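[1] sequence first, then the predicted structure:
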Amino acid sequence: MKTMSFSQEESQVKIRFLPGTALAALPTDIVRAVAVVGRRRALPVYFSGGAVRDWVLGRVPADLDLTIASGALDYARELAAFLGAAFVPLSTAEGVARVVRGAFNLDVSQFREGTTSIEADLSLRDFSVNALAVAFDCNSQTFADNGRIIDPLDGLADIDGKLIRQAYPQAFSADPLRMIRAYRFQAALNWCVDQDTSEAVIRQAHLIRQVSGERIAAEFDLLLTSNLAYQSISGMAETGLLFHILPELQSAIGLEQPSSHHLDVFGHSLETLRQIELIVRSPENFFHSLTDEMMLYLQEPRQKIRLYYAALFHDLGKTITSDDKEGRITFYNHDEVGVGLFLNIARRLRLSNEDTRRIGQMIKQHMWPFHLQNAQIRTGVTPKAILKLGKAAGDDLVGLFILVMADSLAGQGPGKPMGMEEGVAALFDTVFSAYQGQIKPLIAAPLLTGDDLIQEFNLTPGPVFKRILDGLLEVRVVTPEMTRAEALDWVRDYCCQEEKSL
């Protein structure tokens, strides 16, 4: 991507300016609306926070932050009406509101905590790199004061140094969520968290328990959509912040594994997350074919987030099921147990039902392909086995194999069998091709339905319908040429056998 310089520096006083052309990349009707409403209210208007940071970095802001001295809610309400946009009050007490126009957000805030100047307001922001502002001339609809960047906390120097530094010593106690946000910015920008800021997180990590699950989950969503989730989650673990958010993971530290692994359970979970990041970036480096299908799957909203959660929690059940059988470490049914532990986390973070179901399903099924891989080596994979896995995994068959590949790559102990990753890739080719090409068409065009069972056999709807139709489908995947007449004969035989067993 071509980088544009939006700043110039006066060497003696180190003042930087944004050129008026920086505004040209924004929707013109939004810039005009900000100016018109500002003129009506006769209040100074400032562009602030992340928008200014992005301009300094040569980026076009995806959203805007506006700051005015007072009356932010009234300003935002009028701005929304002018644009025909939605008005969303975020905090009536603090005077913060959002104007939503399509995918574009304008957050409007007033000077916080009784401050009376933009400099004092900026000094109460979360991080120095966000404590930046530029005054807006509502008459000329361009930057005021030649675009001088207001920078009371040397945030520009931290941008140059690629540092995330808390704006003031009480920044985290004022809003503990900012601790997660530090690592979210680290992931989004590929910067470092300042040493003093890291130490502040260590001292105050326990305060994160005051924050609602919804707010924590929202920050995690933003962190997990970056390309550096592993790096930031690891940083949160090093400061202890992660274990105040997800205490279930702490029991995985130091929990030994069999010789096929080189890391303890927690280290393995982090490594699985790192491997998933690599696979998501370049699936063609790990799978033989069908990478277009993988990319299509990953384009669906929230797929990366679900995969990253599944990676982090896939072995959580090992903390409960760990056992030593005559010197042999075992984790029987850790996949099943892990789902229960994850459901507690999902409830605490208020994850959606859809996310909870799909993440939990991948956790529950992550050992299934490994068992199937062993069967493939011994006897080959049967159509019936592919049917069962495909139906169980549903829309996440691709995601399940991405998780399994990452899980395999994350275990590199001396006792690991050779060729595991090659086997996973080959199994995925076999399962996905057969399920999509041969089995799904049979599911989509059943020979018999529940209505047929009622009309032809006078059966009463109930659990037996599922047993009959599922059993018939299992026969069809082996003998796809089966006719409707043969299907009726099969059901007739099935019913006879059922009667005999009663």
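    Okay, I see it.

[2] switch to C-alpha atoms for all contacts and neighbour counts from now on
    Will do.

[3] tell me which residue lies nearest the centroid of this protein.
    Ile305 (2.3 Å; CA atoms, centre = their mean).

[4] list the contacts for it?
    In this structure, Ile305 makes contact with Asp221, Leu224, Thr225, judged by CA atoms under 8 Å, 6 or more residues apart in numbering.

[5] A strand includes it, no?
    No: residue assignment for Ile305, taken from DSSP: H, G, I helix; E, B strand; the rest coil, gives helix, which places it outside any strand.

[6] strands of this structure, residue ranges please.
    Secondary structure of the chain by DSSP state E: the strands cover 8-10, 15-17, 45-48, 64-68, 86-91, 96-101, 104-110, 133-137, 142-143, 163-164, 192-193, 323-325, 328-330.

[7] for comparison:
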Amino acid sequence: MPDPDDPLAAPALLARAQAGVEKLRGFLEPLARQFAARGESLYLVGGPVRDAMLGRLGSDLDFTTSARPGVIAEILGQWGEKTWDTGIEFGTVSTVKHGQMVEVTTFRADLYDGVTRNPEVTFGENIEGDLVRRDFACNAMAIELSLVDDALAPSFHDPVGGLNDVLRRRLDTPQAPEVSFRDDPLRMLRAARFVSQLGFAVSDRVFEAMREMAPEINRITVERVQAELDKLMLGQRPWEGLDLLVDTGIAEHILPELPALRLETDEHMQHKDVYRHSLTVLRQATELEEDGPDLELRWAALMHDIGKPATRAPKEGGGVTFHHHEVVGAKMTRKRLRALKYPKHVIEDVGQLVYLHMRFHGFGEGQWTDSAVRRYVTDAGELLPRLHKLVRADCTTRNARKAQRLQRTYDHLEERIAELAAKEDLARVRPDLDGNEIMSILGLSPGPDVGRAWNFMKELRLERGELPREEAVAELKKWWEEDNG
């Protein structure tokens, strides 16, 4: 980003936005021509304009127009490849063309009742009235796609100073933040999302309004809160967005386990508190991602220590312990993600990662037996690659030698996994005898006894590895005799 105090900085940002539009000229010009033929104006608006200034214009394009919804639907139906009108009652019609997602909305002039967040949908008459009602000034800029001699001639509209906010990487509201957040409290959560996605900081007045109005977030449905949290968690700097939610008190209403960590000092006394440690682990986990943002890994990194407040106990000789915090934390994690209405597979995966994150620390250097390796891999299952990243991210000690030793020890574990995997199919560890064989050998009918016998054989397989059939049969019979003797 250019120096905000440089007089050439603002023109440079504007030029960058115009260059982004120019690259899409072949795409935008025919669309603008369709609206102009109906006597309607068309504007590229909001996030795409901001992102073009930041050099990150994507494939989702938002437009606003003077045209009413029926006209938009007719135009996009002819121009687009596939069109959706599920939002037409709110003035929005969507389409896709050449891989670009396009959403066009009639100018809005909504009124809010201040109780729910559902507006009385009212269509506006001009671009300025539409822009001033948007969430943040940096999202309240538009580029008019006007035509001169049938050629695209873009012009810039910025009635509330959004360009200056982008230049200063600031989040501020077009109206007083109290008015904006009372209209739609979700905007407070959206502020934290933009902090994560864009690296912007909220203005002082926005911060104060968020802190004073934090309870208003309870007016928002859980589904919409979850959707914003997802976007925040998948941003470039989620720890900064979460920090804003905690500092303003909003997290107390939607993720209370997180601010609760501020009360605890971790057992190594290396971090100000477990809260800061958790944000550090989240940051380090994102640095280990290989194929883009991983929502489940990030949630596990954030929540891995939330069981510590409930398990805190004084340690003889000073300090504190948090025995079995991973067990308690896994239960708390599942409960919170259920409350946020996450899908079952996300709840289970994140909970299991939290449950397993301390398993590695139960073994000293060089003490990974074949049995321990099998159990580690089997318990992690498909989550093993994520567990590797989570455990490595959790090594946050400031003691350089200790950090290197922990990483070497985990290197050794991964080497042991690879060595054993070369000999055995660790991803599919099964008892040497299946249920039908167990019933035949012991003369059993289907029932609980078969399940107990199968579990014994599974434990035997984990402990001793694959056995010859004769030995497996002998061990099963011996166990059965002792169990029923």
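    Happy to help now that I have it. None of the values given here were measured: they were computed from a predicted structure.

[8] TM-score for this pair?
    Aligned and superposed, the two chains score 0.83 in TM-score terms (TM-score structural alignment, normalised by the length of the second structure); 464 aligned residues with a CA RMSD of 3.6 Å.

[9] re earlier: tabulate the strands of the first structure (a markdown table), appending mean neighbour count and distance to Leu447 of the first structure.
    Output for these, formatted as a markdown table (neighbours: other CA atoms under 10 Å; distance: least, CA to CA, whole Å):
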| stretch | mean neighbour count | distance to Leu447 of the first structure |
| --- | --- | --- |
| strand 8-10 | 11 | 73 |
| strand 15-17 | 18 | 72 |
| strand 45-48 | 24 | 64 |
| strand 64-68 | 22 | 57 |
| strand 86-91 | 16 | 51 |
| strand 96-101 | 21 | 50 |
| strand 104-110 | 21 | 50 |
| strand 133-137 | 24 | 67 |
| strand 142-143 | 22 | 69 |
| strand 163-164 | 26 | 62 |
| strand 192-193 | 20 | 61 |
| strand 323-325 | 10 | 48 |
| strand 328-330 | 13 | 45 |
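
[10] can you redo those as CSV with distance to Leu343 of the first structure?
    Conversion of the strands of the first structure to CSV gives the following (distance: least, CA to CA, whole Å):
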stretch, distance to Leu343 of the first structure
strand 8-10, 52
strand 15-17, 50
strand 45-48, 39
strand 64-68, 36
strand 86-91, 29
strand 96-101, 32
strand 104-110, 33
strand 133-137, 43
strand 142-143, 50
strand 163-164, 33
strand 192-193, 32
strand 323-325, 23
strand 328-330, 23
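
[11] minimum distance to Gly399 of the first structure: which of the ones you listed has it?
    Using CA to CA as the criterion, the shortest distance between Gly399 of the first structure and those is 25.9 Å, found for strand 328-330.

[12] how much does that closest one stray from the second structure?
    Comparison of strand 328-330 of the first structure with the second structure after fitting gives an average deviation of 3.3 Å (mean CA distance after the TM-score superposition for the first structure).

[13] and the contacts of that strand?
    Applying CA under 8 Å, 6+ apart, the contact partners of strand 328-330 of the first structure are Glu256, Gln257, Pro258, Thr321, Ser322, Asp323, Asp324.

[14] distance to Gly450 of the first structure added to those, as CSV?
    Below are these laid out as CSV (distance: CA to CA, whole Å):
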residue, distance to Gly450 of the first structure
Glu256, 51
Gln257, 48
Pro258, 48
Thr321, 41
Ser322, 45
Asp323, 46
Asp324, 49
